[in-house]
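**Student:** Okay, here's the prediction I keep looking at, along with the sequence it came from:
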Amino acid sequence: MTRTIDQESAEVRPGSGLFLRIVPPGLYAGRARVLVERSFLVYRRAWLSFVSGFFEPLFFLLSLGYGFGRLVTEVEGPGGHLLSYPVFVAPALLAASAMNGAVFDATYNIFFKFKYAKLYDAMLATPLGPLDIAVGEISWALLRGGMYSAAFLSVMLGMGLVTSAWALLALPACLVVAFAFAAVGMAATTFMRSWQDFDLVQLVVLPLFLFSTTFYPLSVYPSAVRTVVTWTPLYHAVELLRGLTTGVPSWSMLGDLVYFAVMAAVGLVIAARRLGTLLLK
């Protein structure tokens, strides 16, 4: 028996049997882009709060990279290469910029929409499903983290802190980092009960920022602490971006990318399931 082209294509279209076996009906309508468009329209009127997140890593670069950097001659970088302190610190602040932009949007903003504005309840009255909401909000957080990263990378280029053509891959790497942090941030937000729980977000983000080889190399730590640091996500982001911007690529970067791929997948699945449980109960 022959099958028509329409019958064959129906097997992979949303609403068909194969697709529904992968994503249950009611969870995904393929319209996550609508949430990205909404966020763009909202922040077009509140652009000052959007761009302010760019200045934090810039101030750290100017104060520590150049201020404290006058007291430090050279620091051991990827592959044992000696780097000037500003060149060592800048890619770490680039990674932190991607993390902060994604985490802020995926926690504070989403919590307000979820708990107080009841925005997602209204969305579920439309064809949108929980997975649409998760993908849309994480995508916007990804774009925000990516914009911060692109702006900071431009500053690095202007200051002569990029020493290799491998830096062309730094922005795509930042997008991977931002997506992973946004997915985990949104998943964590679904477990929060009040604004006081955001102290826990700072309790995680601030130590990551300070101890993930942002301002000094891994070799300064005792061996036990060094092992813990190498498990943290921002450490992998710093190592990935530092290797690209200084022109010292290595096979370990593939492991860093796999780390963030797993992190993003786990965060997205948990966020979608938690939203479905909380909003459709």
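**Tutor:** That came through fine. For clarity, every value in this text was computed on a predicted model and none was experimentally measured.

**Student:** From here on, just use CA atoms for contacts and neighbour counts.
**Tutor:** OK.

**Student:** all strands of this structure, in order?
**Tutor:** Assigned by DSSP state E, the chain shows strands spanning 74-76, 82-84.

**Student:** Which of the residues in the last one are classified as buried?
**Tutor:** In this case it means strand 82-84. For strand 82-84, burial by neighbour count (16 or more other C-alpha atoms under 10 Å) applies to 83-84.

**Student:** Show me what it is packed up against.
**Tutor:** strand 74-76 (3 or more C-alpha pairs under 8 Å, 6 or more residues apart in numbering; DSSP states H and E).

**Student:** again, but for the first one
**Tutor:** Packed against strand 74-76 by the contact rule (3+ C-alpha pairs under 8 Å, 6+ apart) you find strand 82-84, helix 85-104.

**Student:** that older thread, in JSON lines: the strands of the chain, plus distance to residue 151.
**Tutor:** Listed next are the strands of the chain as JSON lines, based on distance: least, C-alpha to C-alpha, whole Å:
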{"stretch": "strand 74-76", "distance to residue 151": "25"}
{"stretch": "strand 82-84", "distance to residue 151": "22"}
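
**Student:** what's the closest of these to residue 148?
**Tutor:** Evaluated over those, closeness to residue 148 peaks at strand 82-84, with 23.7 Å, by C-alpha to C-alpha.

**Student:** neighbours of residue 151, just the number please.
**Tutor:** Per other C-alpha atoms under 10 Å, the neighbour tally for residue 151 reads 16.

**Student:** closest to residue 263 out of the helices and strands packed on strand 74-76?
**Tutor:** The minimum distance between residue 263 and the helices and strands packed on strand 74-76 falls on helix 85-104, with 13.1 Å, by C-alpha to C-alpha.

**Student:** packing partners for that closest one?
**Tutor:** Counting by 3+ C-alpha pairs under 8 Å, 6+ apart, helix 85-104 packs on helix 55-60, strand 74-76, helix 130-158, helix 170-189, helix 233-245.

**Student:** rerun at 6 Å
**Tutor:** Packed against helix 85-104 by the contact rule (3 or more C-alpha pairs under 6 Å, 6 or more residues apart in numbering; DSSP states H and E) you find helix 130-158, helix 170-189, helix 233-245.

**Student:** Distance to residue 6 for the ones you listed - can I get that in JSON lines?
**Tutor:** Below are the helices and strands packed on helix 85-104 laid out as JSON lines (distance: least, C-alpha to C-alpha, whole Å):
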{"stretch": "helix 130-158", "distance to residue 6": "26"}
{"stretch": "helix 170-189", "distance to residue 6": "35"}
{"stretch": "helix 233-245", "distance to residue 6": "45"}
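
**Student:** Just tell me which of those ends up closest to residue 255.
**Tutor:** helix 233-245 (8.7 Å).

**Student:** okay, pairing it with this:
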Amino acid sequence: MDLKVLGLLAVQESGTPIVPTAAPTRQLLALLAAHADHIVPTAVLTQELWPEGAPRHAQEMVETYVRQLRELIDDALDVRREETTAAAAGPRTAREVLVSLSGGYRLGTGGGTSDVRMFQRAVGAGYRAMELEDYRTAAERLGQALELWTADAYTGVLAGPHLRAHGARLEQSRLRALDLWVEAQRRLGRRHELYAGLSVFLSRFRSSPPEYEALVAELERGPEREPVGRPYETVGRSYEPVPAVRVGSLLHSLRHSLPTRHRAPVAG
């Protein structure tokens, strides 16, 4: 099973989409995907679906949503069965994909892909490169991580308290990666890559940190005509999100230290 949550929710089994059209069933799938390969207690599913208090027949309703998901999984597996020869091992069943356990359910990916896991691996490599002051590798790996985001996490899903909390943690990780990517590009002196990449990364989301909106606007205006060769101001090595007070240093450094080039359409 392949999972994508860094944007529109997309779940596939054997290449066939599983994302349901009914809002509650899609919300249930999103929460199971957020904790893929781990059991999600029924109480957590109930809190997610009915944060203001579960209805009288909440348990039966959850079971109905699970049954709807399994029907979609069965449809996907039927496509796979048609492609499977008699000599080959058959695909798993819907109940093996969406497992009922004591007190909850588990969505088993069966070793499939996850954009969250890919993001975490790329970000980890970027952090290590920053520690080694290998800014070229850091910019590349952090850029790859940020490219995985096509919109806000779980776009198109009605989010309750648990999905909102998970989405907020993912967003914090994205902004931290963006901070480091900006810093790596700054240290490499890549003004046009910084402008192009930051413009793309910010355009994909409903809202963006105002400090980065200001940075894009400043980069779009171009460097002021002042003496060249002024040193960078220290931005610091903290890997915490860049606060607004540091943006002045970023703008000052970019204005006086980066060369002016033609704009590039893709960030490196």
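**Tutor:** Yep, it's here. Please read all numbers here as calculations on a predicted model, not as lab measurements.

**Student:** quick one: TM-score?
**Tutor:** The TM-score (TM-score structural alignment, normalised by the length of structure 2) is 0.23; 92 aligned residues with a C-alpha RMSD of 5.7 Å.

**Student:** all strands in the stretch 101-250 of structure 2, in order from the N-terminus.
**Tutor:** Ranges of strands in the stretch 101-250 of structure 2, per DSSP state E, counting those that start in this stretch, are 104-107.

**Student:** List the residues that contact the closest residue to residue 138 of structure 2 other than its chain neighbours.
**Tutor:** Closest residue in space to residue 138 of structure 2, ignoring its immediate chain neighbours: residue 126 at 4.3 Å, by C-alpha to C-alpha, 6 or more residues apart in numbering. By C-alpha atoms under 6 Å, 6 or more residues apart in numbering, residue 126 of structure 2 lies in contact with 138, 141-142.

**Student:** What residues of the longest helix along structure 2 count as buried?
**Tutor:** Longest helix of structure 2, by residue count under DSSP state H: helix 161-188. Residues of helix 161-188 of structure 2 classed as buried by neighbour count (16+ other C-alpha under 10 Å): 162-163, 166-167, 170, 173-187.

**Student:** Can you spell out which helices and strands pack onto that helix?
**Tutor:** Contacts defined by 3+ C-alpha pairs under 6 Å, 6+ apart place helix 161-188 of structure 2 against helix 135-147.

**Student:** Can you give me the buried ones in the helix it packs on?
**Tutor:** 135-146.

**Student:** and what of stretch 33-50 of structure 1?
**Tutor:** Quick answer for stretch 33-50 of structure 1 (16+ other C-alpha under 10 Å): 33, 35-36, 50.

**Student:** measure the residue nearest to residue 138 of structure 2 to residue 139 of structure 2 for me?
**Tutor:** 7 Å (C-alpha to C-alpha, to the nearest Å).

**Student:** next one: residue 44 of structure 2
**Tutor:** Residue 44 of structure 2 is 38 Å from residue 139 of structure 2, by C-alpha to C-alpha.

**Student:** still on that earlier bit, any idea which of the helices and strands packed on helix 85-104 of structure 1 gets closest to residue 85 of structure 1?
**Tutor:** Short answer: helix 233-245, nearest of these by C-alpha to C-alpha, at 12.2 Å.

**Student:** report the angle between the axes of the closest one and helix 85-104?
**Tutor:** Between helix 233-245 of structure 1 and helix 85-104, the angle comes out at 130 degrees (axes from the mean of the first three to the mean of the last three C-alpha atoms, to 10 degrees).

**Student:** returning to that earlier point: can you list the contacts of residue 126 of structure 2 in CSV and add distance to residue 196 of structure 2?
**Tutor:** Below are the contacts of residue 126 of structure 2 laid out as CSV (distance: C-alpha to C-alpha, whole Å):
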residue, distance to residue 196 of structure 2
138, 17
141, 17
142, 15
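
**Student:** Pick the one among those residues closest to residue 252 of structure 2.
**Tutor:** Using C-alpha to C-alpha, those come closest to residue 252 of structure 2 at residue 138, 22.4 Å.

**Student:** residue contacts, residue 187 of structure 2?
**Tutor:** Residue 187 of structure 2 neighbours (C-alpha under 6 Å, 6+ apart): none.

**Student:** Residue 80 of structure 2 and residue 104 of structure 2, how far apart?
**Tutor:** 27 Å.

**Student:** Residue 131 of structure 2 too?
**Tutor:** Separation of residue 131 of structure 2 from residue 104 of structure 2 (C-alpha to C-alpha): 41 Å.

**Student:** okay, those two: which has more neighbours?
**Tutor:** A side-by-side neighbour count of residue 131 of structure 2 and residue 104, using other C-alpha under 10 Å, places residue 104 first with 15 against 12.

**Student:** The more buried one contacts residue 45, doesn't it?
**Tutor:** No. Contact status for residue 104 of structure 2 versus residue 45: not in contact, 8.4 Å apart, counting by C-alpha atoms under 6 Å.

**Student:** And the next helix or strand past the helix or strand containing residue 30 of structure 2?
**Tutor:** For residue 30 of structure 2, the host element (DSSP states H and E) is helix 23-34. Toward the C-terminal end, the helix or strand that comes next after helix 23-34 of structure 2 (DSSP H and E) is strand 39-41.

**Student:** Could you list the buried residues of that following strand?
**Tutor:** Neighbour-count burial for strand 39-41 of structure 2 flags 39-40 (criterion: 16+ other C-alpha under 10 Å).

**Student:** Can you name the element that comes right after it?
**Tutor:** Next helix or strand after strand 39-41 of structure 2 toward the C-terminus (DSSP H and E): helix 42-49.

**Student:** what angle separates that next one from helix 23-34?
**Tutor:** Using the same axes, to 10 degrees: helix 42-49 of structure 2 against helix 23-34 is 130 degrees.

**Student:** So which other helices or strands are in contact with helix 42-49 of structure 2?
**Tutor:** Counting by 3+ C-alpha pairs under 6 Å, 6+ apart, helix 42-49 of structure 2 packs on no helix or strand.

**Student:** Which elements pack onto the helix or strand just after that helix?
**Tutor:** Counting by DSSP H and E, the next helix or strand C-terminal to helix 42-49 of structure 2 is helix 58-83. Contacts defined by 3+ C-alpha pairs under 6 Å, 6+ apart place helix 58-83 of structure 2 against helix 94-97.
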